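Asker: this one's sequence-less:
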């Protein structure tokens, strides 16, 4: 047993002893549960009253205290209370999540959303993101362009954030965590809704109509948003050099159209269809580097999902979707004006079956196939090899399964994994085993261990082929997947109106990829990086009164790495990260909320290091406050509401991710909504 593992288990033992003391019982007495018969003759837990259910952790619907991984649930009310303008901002409420505003200076002026640091690129390519189970993880650079997603906040029912690797359920690229955005059923959005927002450099209009015809429910949402983004000039630059006085080009117009239709074919079968479009002009670039003379996004998707309810609570489902992400761009750089067009296509088919193989057990299993095409001459032309203009094909095949077995009413095992084969790196297996022990009603201990991978992006694979080509480094080994071994000890407890979620984790990363400079190729291995990450997370939810709710998150830890090839992973996890959301309903008409965030100094981008310009690896810590005041009323007998939202109330001027990425100052906006 390693020294770090010993430390982790010592900490867990001490923590368990504290729980025992709080519970008023000894360690030897914990977990002596009782059984009760269910109608099927099996046994079920008596410890599940008033426990939220999660859908994403293992692909089974489970109480959160029986999921094999830690999960944060962001519900509709939290989204409203946060006052978030961008979808990405919501994830500041997740313990361990790092969010930077408009961090990308060269491909898409969009936010960075990263779980547990380890951010060496702005795309945050080590986390899987799903919308209703549909992967929106981009193939070109990896990660997600948040502004290019065809979705509006008001159509979201809830968001489940899996805090930790989950390749066992969702395959490669679920490397550090998974975000699953679940939209509202059309039956819950009937009628007409209009919404308008106006603020500092921001305005948005939304129209939504929901209808029903027999067994068919549908919803159509259309919106247009204009966002001027960051201030043109940095208010508190770290250098007098002109480059570090200017923010990035990031003005954008976002046009969204989304259709969802659900048809109840019969008592057992349902069909769901979704279509989405996102487009509009976007700015991207930075001073004296790549900047877009003109750039426009044109994205769309189509998805069809069939479900059949089976006897005994089982289900058979088939999901197919097609996605096109298209960029039209004219780019200006040192070579003059270049064609920056890019087209990313994806075809995906997945089959999933859930059933009970034996008493007190449930099994979900299935498989999927995927085909990606990527066309991006400007970004994939490497060095003098500008002939690399064709489509880059990518094939993916998966087989997955997870068995949930209730050995006793107080003891639940989850054992699962995925076998995955792709064009770039061949076949990988990512298993997971977890046990959840209900020590007493309201107190659960979770132990789990899993393996996860991240496959190279098209950009990385292209550079891999380039470095290994004749005349460069012909003996260079072929690039492999990044790997992580993850162990965790979690606790979920309930003390009256207080819910506690605590987690200790230990992650061992290996084969970390770097293709950005010749040092990695000269060193003989593009997968040379390693890192050890250990830390903790705490999430508290308290219903202080029937009108007041408090949500608080705290995380911290550290990263140690060999930092090979000039990629500095050490200290890329903030020493601490706080988030707080306090909401209060004043009366039937008025309500208010306050959100607060604090992040310790953090090292993210080593290329920003320049002692002569008074910049070090570290970005200073920051603190931010957002507030919302909401008034509900009637207009002609119809429900309406008006909200005043203030972001960055203290007008703090701090940097996120880089020293040329200054958060916009205080931003006020007024939002009006009417349900017709």
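Answerer: Thanks, I have the structure now. A quick note: this is a predicted structure, and the numbers were derived from the prediction, not measured.

Asker: Please make it C-alpha for all contacts and neighbour counts, starting now.
Answerer: Noted.

Asker: which secondary structure element contains residue 473?
Answerer: Per DSSP states H and E, residue 473 falls between elements, in no helix or strand.

Asker: got it, and residue 85?
Answerer: Secondary structure here is read from DSSP H and E; on that basis residue 85 sits in neither a helix nor a strand.

Asker: Show me the strands in the stretch 251-400 of the chain, by range?
Answerer: Assigned by DSSP state E, counting those that start in this stretch, the stretch 251-400 of the chain shows strands spanning 252-264, 269-281, 291-309, 315-333, 336-339, 342-355, 361-375, 392-408.

Asker: Find the centremost residue of the chain, please.
Answerer: residue 179 (3.6 Å; Cα atoms, centre = their mean).

Asker: Please give the element, helix or strand, for it.
Answerer: strand 177-183.

Asker: How much space separates residue 515 from residue 483?
Answerer: Counting by Cα to Cα, to the nearest Å, the gap from residue 515 to residue 483 is 17 Å.

Asker: For the closest residue to residue 378 other than its chain neighbours, give me its contacts.
Answerer: Spatial nearest neighbour of residue 378, chain neighbours left out: residue 340 (5.5 Å); criterion: Cα to Cα, 6 or more residues apart in numbering. By Cα atoms under 8 Å, 6 or more residues apart in numbering, the contact list for residue 340 reads 327-331, 376-379.

Asker: Pasting the second one now:
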């Protein structure tokens, strides 16, 4: 494991920044093209090639799914410093900050600290943990300036990406190393966080490019919600993280490209502490026939340390995956895409007599295959896509996740689409193997003065959660500067996870207490339905406006025998309505103003009130190499609450207003 001392992590990043500075004179000055910093027009955005729906490039406007793309310009002008913050910009996504480091992020329902129905990737490499089928957002990051775009599906994407791509898919795509040549140094500091980053890129031989980067972030504690009257006190939930990474791209031949990339990181959120690294190799080959091949292999190592009532729990996780994809040359009306994949895990969990895993070490794997065929029913007008993902895992065996998607283009500037698909969320290792105790209530005379604790117990068998999804959408660009995107959905879930409670029993070992066992089961079903509407208006090169509105309802039905007290109230933990309004204005050629107002509805089960907040960025480009920006977040209120106290989650914190100054220097 990495040394947890802040001095060590700071020194690590300082070394990376120093390396970039020392090497920078060897690189010719790379003045960025100012015009390239401008955002895409609506027509250019519609023509943007995305691959998140079917693992093959297609126009964004032609995607038969609720797809959204966060562009490089969106990221740059946001002023945000982490990936979870960037996801706030995506229409229909619910992003709730729990405390300084922890987040609850998903789309279309079932949010939480351990939300488990969102597949998240970076350059196609899955970053979800099999410990709970979700993402440790505090450890998921990269240099934001290296991101080319973020592709998102609101809704299932399991026919391409497999299990856990139930409610949505996020793929963060980083830039080719040739696009990040020269030196970048950035730093920011404010009342709530400070950090810095450096990147150095240079040619490698005649046909290759390489970049190195280092990033450090330090965030102060948020107010802790400790009183019913919302009194806030600071606690020890401060956060620091450091990361080093590289990417190299080589054009081996006109038909062959090779990419090698990797990162190492350490994130200290007091509880948990996470560290690790990854290395990925990808080879792309274009055949003379028009067919293409892609081979991806990666290794990931992660170490987790968390404390439960002063009992440490650690996990060492190794992951190896290989995937091969082949896109066939066009066969008449058919565009066929297929692939095979294999993923292997080795997880070792060490704890104590009260907290741990049984077995302590487990190896498990996932074997998958997928095939998709886009059929041209009417040239340039009507298309049908049939696809399925076939998987075998060690927990539930064989799973099939098919989809049928169709789109119709009644005119060049309009697309109607519809889809029916099936997705599953397979059980996690935590549900099957983990056991542990956590304090529930302090004792009083009614319980003989003894404390009451929850004791989690794993199960030997659990079913996969299943979703049958029905979607439809409409995209229309009536003028070159105005665009509409409407998506409707109805999701039918079955075998949803519950945490069943036993009656309290007196236990005297290792100390006297009342124990309530919590056991995972599949005793919940339900439906969600709603709509997302996005409106883009770009009346000029200097003004961009986007408004969005999301509406969702949940209807959940626990089994009559279920003892899970939270199963029937989950609908009250997701906002029924959300809305956003984003404005980007070029005040002058060297002065930018960006505003983002967002509304999030109440969470009744958590007693979290609806709130309206505003983020802002004012940036001055001193010259093509230097930009200074003043960034403000949550400017409308001194603080507000975004999430509540879950049985297995963290303590809710007030999210405070913050302001910071940022400088970016490029050579």
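Answerer: Received it, and whenever you're ready, just let me know what you need. Since we're looking at a predicted model, the values are computed, not measured.

Asker: would JSON lines of the strands of the stretch 251-400 of the first structure with distance to residue 505 of the first structure be doable?
Answerer: Below are the strands of the stretch 251-400 of the first structure laid out as JSON lines (distance: least, Cα to Cα, whole Å):
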{"stretch": "strand 252-264", "distance to residue 505 of the first structure": "39"}
{"stretch": "strand 269-281", "distance to residue 505 of the first structure": "37"}
{"stretch": "strand 291-309", "distance to residue 505 of the first structure": "36"}
{"stretch": "strand 315-333", "distance to residue 505 of the first structure": "33"}
{"stretch": "strand 336-339", "distance to residue 505 of the first structure": "45"}
{"stretch": "strand 342-355", "distance to residue 505 of the first structure": "30"}
{"stretch": "strand 361-375", "distance to residue 505 of the first structure": "26"}
{"stretch": "strand 392-408", "distance to residue 505 of the first structure": "22"}
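
Asker: With mean neighbour count and distance to residue 557 of the first structure as new columns, can those be given to me in JSON lines?
Answerer: Below are the strands of the stretch 251-400 of the first structure laid out as JSON lines (neighbours: other Cα atoms under 10 Å; distance: least, Cα to Cα, whole Å):
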{"stretch": "strand 252-264", "mean neighbour count": "21", "distance to residue 557 of the first structure": "36"}
{"stretch": "strand 269-281", "mean neighbour count": "20", "distance to residue 557 of the first structure": "38"}
{"stretch": "strand 291-309", "mean neighbour count": "19", "distance to residue 557 of the first structure": "37"}
{"stretch": "strand 315-333", "mean neighbour count": "19", "distance to residue 557 of the first structure": "37"}
{"stretch": "strand 336-339", "mean neighbour count": "13", "distance to residue 557 of the first structure": "43"}
{"stretch": "strand 342-355", "mean neighbour count": "19", "distance to residue 557 of the first structure": "37"}
{"stretch": "strand 361-375", "mean neighbour count": "20", "distance to residue 557 of the first structure": "34"}
{"stretch": "strand 392-408", "mean neighbour count": "20", "distance to residue 557 of the first structure": "30"}
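
Asker: between those, which one is nearest to residue 174 of the first structure?
Answerer: Proximity to residue 174 of the first structure, assessed across the strands of the stretch 251-400 of the first structure by Cα to Cα, is greatest for strand 392-408 (13.6 Å).

Asker: got the angle for the strand holding residue 179 of the first structure vs strand 252-264?
Answerer: Calculated by axes from the mean of the first three to the mean of the last three Cα atoms, to 10 degrees, strand 177-183 of the first structure forms an angle of 70 degrees with strand 252-264.

Asker: centre of the chain versus the very next helix or strand once past strand 177-183 of the first structure, how much separation?
Answerer: Once the chain leaves strand 177-183 of the first structure, the next helix or strand it forms, by DSSP H and E, is strand 191-199. For strand 191-199 of the first structure, the distance from its own C-alpha centre to the chain's C-alpha centre is 27 Å (Cα atoms, centre = their mean, to the nearest Å).

Asker: okay, strand 191-199 of the first structure sits on what stretch of the second structure?
Answerer: Under TM-score structural alignment, the match for strand 191-199 of the first structure in the second structure covers residues 182-190.

Asker: Return the mean post-superposition distance for the matching stretch against the first structure.
Answerer: Here the mean offset of stretch 182-190 of the second structure against the first structure after fitting is 0.7 Å, by mean Cα distance after the TM-score superposition for the first structure.

Asker: List the buried residues in that stretch.
Answerer: Using 16 or more other Cα atoms under 10 Å as the test for burial, stretch 182-190 of the second structure gives 182-190.

Asker: List the buried residues of the biggest helix by length in the first structure.
Answerer: Assignment by DSSP state H gives helix 3-23 as the longest helix of the first structure. Within helix 3-23 of the first structure, the residues that qualify as buried are 8, 12, 19-20, 23, counting by 16+ other Cα under 10 Å.

Asker: Among these, which one lies nearest to residue 595 of the first structure?
Answerer: Closest to residue 595 of the first structure, out of all of the buried residues of helix 3-23 of the first structure and judged by Cα to Cα, is residue 19, at 29.6 Å.

Asker: distance of the closest one from residue 503 of the first structure?
Answerer: Here the criterion is Cα to Cα. By it, residue 19 of the first structure lies 14 Å from residue 503 of the first structure.

Asker: Going by residue numbers, what spans are helices in the first structure?
Answerer: In the first structure, the helices defined using DSSP H lie at 3-23, 76-82, 167-170, 377-380, 458-467, 518-522.
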